[in-house]
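In: Can you look at this prediction? I've put the sequence above it.
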Amino acid sequence: MSVKEMTAKEIAQKVIKKEDLFILDVRNQSDFNDWKIEGESIEIFNTPYFDLLDGVEEVMERIPVEKEVVVVCAKEGSSILVADMLSEAGRSVSYLKGGMKAWSEHLEPIKLGDLHDGAEMYQFVRLGKGCLSYMVISNGEAAVIDSTRMTDVYLEFAASKEAKITHVLDTHLHADHISGGRQIAEQTNATYWLPPKDATEVTFAYQALEGGNVVTIGNTAIDIHALYSPGHTIGSTSFVVDEKYLLSGDILFIDSIGRPDLAGLAEDWVGDLRETLYNRYRQLSDELIVLPSHFMIIEELNENGSVGKQLGTLFAENHGLNIKDEKEFRAMVTGNLPPQPNAYQEIRETNMGKMTPDSEKQREMEIGPNRCAVR
């Protein structure tokens, strides 16, 4: 039997559509335990490649005959060798093209809905990293929010919609992934907006993004209203788009809240976090659809693969929004902080412009899950 390749996009579609797939992950156990492909209809089994060098007989009984099977490794090479062995043993299998690196970098664009006067809102779902970014398109112009370093995806998507990117915004200085905002702005001559309290150490020019700023996209006047909302970082800023969507950055997620410690100031910033969640957001309409910059678990995906929920629903269901006692809130937040993101200090310095790692180094820095939320 011949071995086929399966792309990250094909796996993403299976995850979103909840189609059955069996994954044989042949990375080391520690890498597998840290980060893997997940989905409601995904069955996954890990056995290191080096344990299969003498043959695949011991894993044959673990591999179902009735399901589509794909072999996964870090970069592709080992999975091809294992897939070849399984094929020679009579099994129909594929391998993940580009390995987990390709999975980490894949962005799946999903239309969220229409805004007024024919404008549109899109979410880019990075399933392999839990990152969410956005594009607002209005009358031939586009704004990109919280972009990843895979800048070609946004440029090509805007071009396919015959839109020119005129504004690029980051809700805060990211610490778990490398922003593509500055690069997109340079390539398109767009205005790059950053919260100034997060940008005190950046080495490049930017437009100060402060609470009360209004960024207009297209002459049909789709407005992005900036709302200062510190707590994850001191400069964190949310956006209300067309009075319909609340882009919450890393302050509020679907099933959790943002962590305040990525600059080592958890005790100082936890008060800001509570003020944002319990006062600033309470003044907003419950009808706003919350669109965060990350998701934590695959169950947060909606039926179409997007991530988002009404603010009123989150006030009812999200535990982090329902702790009345401030001392209890502080204890919950500071006592449930996950490990720091991989290479987070290097990522912050890259986003400040203080270092310029090559593309391979950037991939290595981002490997692993996002860790932006309080558990």
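Out: The structure has been received and is ready for your questions.
In: only C-alpha atoms for contact and neighbour calcs from this point on.
Out: Will do.
In: Around residue 287, how many other residues sit close by?
Out: 15 (other CA atoms under 10 Å).
In: what do you get for residue 66?
Out: Neighbours of residue 66 (other CA under 10 Å): 9.
In: need the next SSE after the host helix or strand of residue 134, C-terminal direction.
Out: Using DSSP states H and E, residue 134 sits in strand 131-138. Going down the chain from strand 131-138, the next helix or strand is strand 141-145, by DSSP H and E.
In: Tell me which residues are up against that next one.
Out: For strand 141-145, the surrounding residues in contact (CA atoms under 8 Å, 6 or more residues apart in numbering) are 133-137, 154, 158, 163-171, 181, 217-218.
In: if we can go back for a sec, who does the strand holding residue 134 touch, helix- and strand-wise?
Out: Strand 131-138 sits against strand 120-126, strand 141-145, strand 214-217, with contacts defined as 3 or more CA pairs under 8 Å, 6 or more residues apart in numbering; DSSP states H and E.
In: ok, the spatially most central residue of the chain - contacts?
Out: Nearest to the geometric centre of the chain sits residue 131, at 0.2 Å (CA atoms, centre = their mean). Neighbouring residues of residue 131 by CA under 8 Å, 6+ apart: 125, 148, 293-295, 370.
In: Only the buried residues of stretch 55-71, if you could.
Out: Residues of stretch 55-71 classed as buried: 56, 63, 69-71 (neighbour count, 16 or more other CA atoms under 10 Å).
In: for comparison:
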Amino acid sequence: MTVYAMTSKEVTKKVFNKESLFILDVRNESDFQDWKIEGENFEYLNIPYFELLDGVKEILYNIPTDKDVLVVCAKEGSSVMVAELLSEEGLTVSYLQGGMKAWSEHLELVKVGDLKGGGEVYQFVRIGKGCLSYMIVSKGEAAIIDATRMTDIYLEFADSIGANITHVFDTHLHADHISGGRVIAEKTNATYWLPPKDATEVTFEYQPLEGGNNVIIGDTSINIHALYSPGHTIGSTSFVVDEKFLLSGDILFIDSIGRPDLAGMAEDWVADLRESLYNRYRELSDELMVLPAHFMIIEELNADGSVSERLATLFAKNHGLNIEDENEFRKLVTENLPPQPNAYQEIRETNMGKMNPDVEKQREMEIGPNRCAVRK
């Protein structure tokens, strides 16, 4: 029997299309419980690889024969061996090419809208990590917001559509993933913008992103309005693009709100978080389409795989925007927090330019799920 390699892109399509998939995850139980491939119609069996060294006969009755079966491990090697054992028993199975490391790094490109005067907004969905980054394109120029460290996809896509990257932004100093913003700016001679209150310790040149900044992309009237919205970090900044889109960074998500504790300042930043969400955002048009920097759960994906929602809908349905009592809000965002991201302090220092880990170290630092949101 043949063993097939299934790519992260193929698995992503199954997630987007809500297809069924049976996943045999052969990592240790703790790794599986912490972070796995999620899909609305996926089923799972977690059997650590070392338990299968003597063969797979005992688990054959647990493996379906009427749906696609994918064997998953950390880096690929163990899943190939288990897939081959299952194949020898007559089952048709695939293994995840590159393992969970590849899954963590895959970016899927989705167009999320058009600009009024011509131009497009694209979303890059990092499906395994919950990160969302953006490219705004107009008249041959492009701006990138909250880029991941996998910079080639942005550069190659911009090249494929004939756009020059002229501006690169980070909405805040990220603590869960390593930003690719500075690398892209260096490679393209683009202006790199950072909120100055988040950049007090950075070791490189940047353009301060502050309220009142209007950055023109192309020769149309597409202004990126910087909206100071602290709370997740002290410098967190949102963007209103073309009076149509609200890039909310890690302040507001579709199903939750941003956590204020990743710089150890939860108690101090609660008031800022509430002010941003309950006052500054209330002054905006509720017809704006919210484009966050992360998603938390797979149910937040739209039918096309994108992540977006009208601000009015979030005001109505997002629990974090509907807590009238300030003490209850404070309790939610200071006590109801998931574990902090893996290596978050090292990631922050890398994004400041204080550390320069090699690629393999960067991959290890980022392994794990997105943990930027407050729990409900």
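Out: Sure thing, it's come through. From a predicted model like this one, the values you see are computed outputs, not experimental measurements.
In: Buried subset of the contacts of strand 141-145 of the first structure, written for ChimeraX?
Out: What follows is the ChimeraX syntax for the buried subset of the contacts of strand 141-145 of the first structure, where burial is set by 16+ other CA under 10 Å:
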select :133,134,135,136,137,154,158,163,164,165,166,167,168,169,170,171,181,217,218
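In: before we move on, the earlier item: give me the angle between the strand holding residue 134 of the first structure and strand 120-126.
Out: Orientation of strand 131-138 of the first structure against strand 120-126 (axes from the mean of the first three to the mean of the last three CA atoms, to 10 degrees) gives an angle of 160 degrees.
In: Quick check: strand 131-138 of the first structure compared with the second structure, mean distance?
Out: On superposition with the second structure, the average gap between strand 131-138 of the first structure and its aligned counterparts reaches 0.4 Å (mean CA distance after the TM-score superposition for the first structure).
In: next one: that strand to chain centre, how far?
Out: Centroid separation for strand 131-138 of the first structure versus its chain: 12 Å, with CA atoms, centre = their mean, to the nearest Å.
In: What of stretch 275-283 of the second structure?
Out: 24 Å.
In: Name the residues that touch that stretch?
Out: Applying CA under 8 Å, 6+ apart, the contact partners of stretch 275-283 of the second structure are 229-231, 251-252, 321.
In: Tell me the buried residues in it?
Out: 275-278, 281.
In: Widest-spaced pair of the contacts of stretch 275-283 of the second structure?
Out: 230 and 321 (15.3 Å; CA to CA).
In: who's more crowded, those two?
Out: More crowded of residue 230 of the second structure and residue 321, by other CA under 10 Å: residue 230, with 26 against 17.
In: That one: what secondary structure?
Out: Following DSSP: H, G, I helix; E, B strand; the rest coil, we place residue 230 of the second structure in the coil state.
In: Near residue 183 of the second structure, how many other residues are there?
Out: Neighbours of residue 183 of the second structure under the rule other CA under 10 Å: 17.
In: what do you get for residue 190 of the first structure?
Out: Neighbours around residue 190 of the first structure, by other CA under 10 Å: 21.
In: I'd like to know how far the nearest residue to it once chain neighbours are set aside sits from residue 308 of the first structure.
Out: Once flanking residues are discounted, residue 190 of the first structure sits nearest to residue 166: 4.3 Å by CA to CA, 6 or more residues apart in numbering. Distance of residue 166 of the first structure to residue 308 of the first structure, given as CA to CA, to the nearest Å: 25 Å.
In: Please apply the same query to residue 216 of the first structure.
Out: 23 Å.
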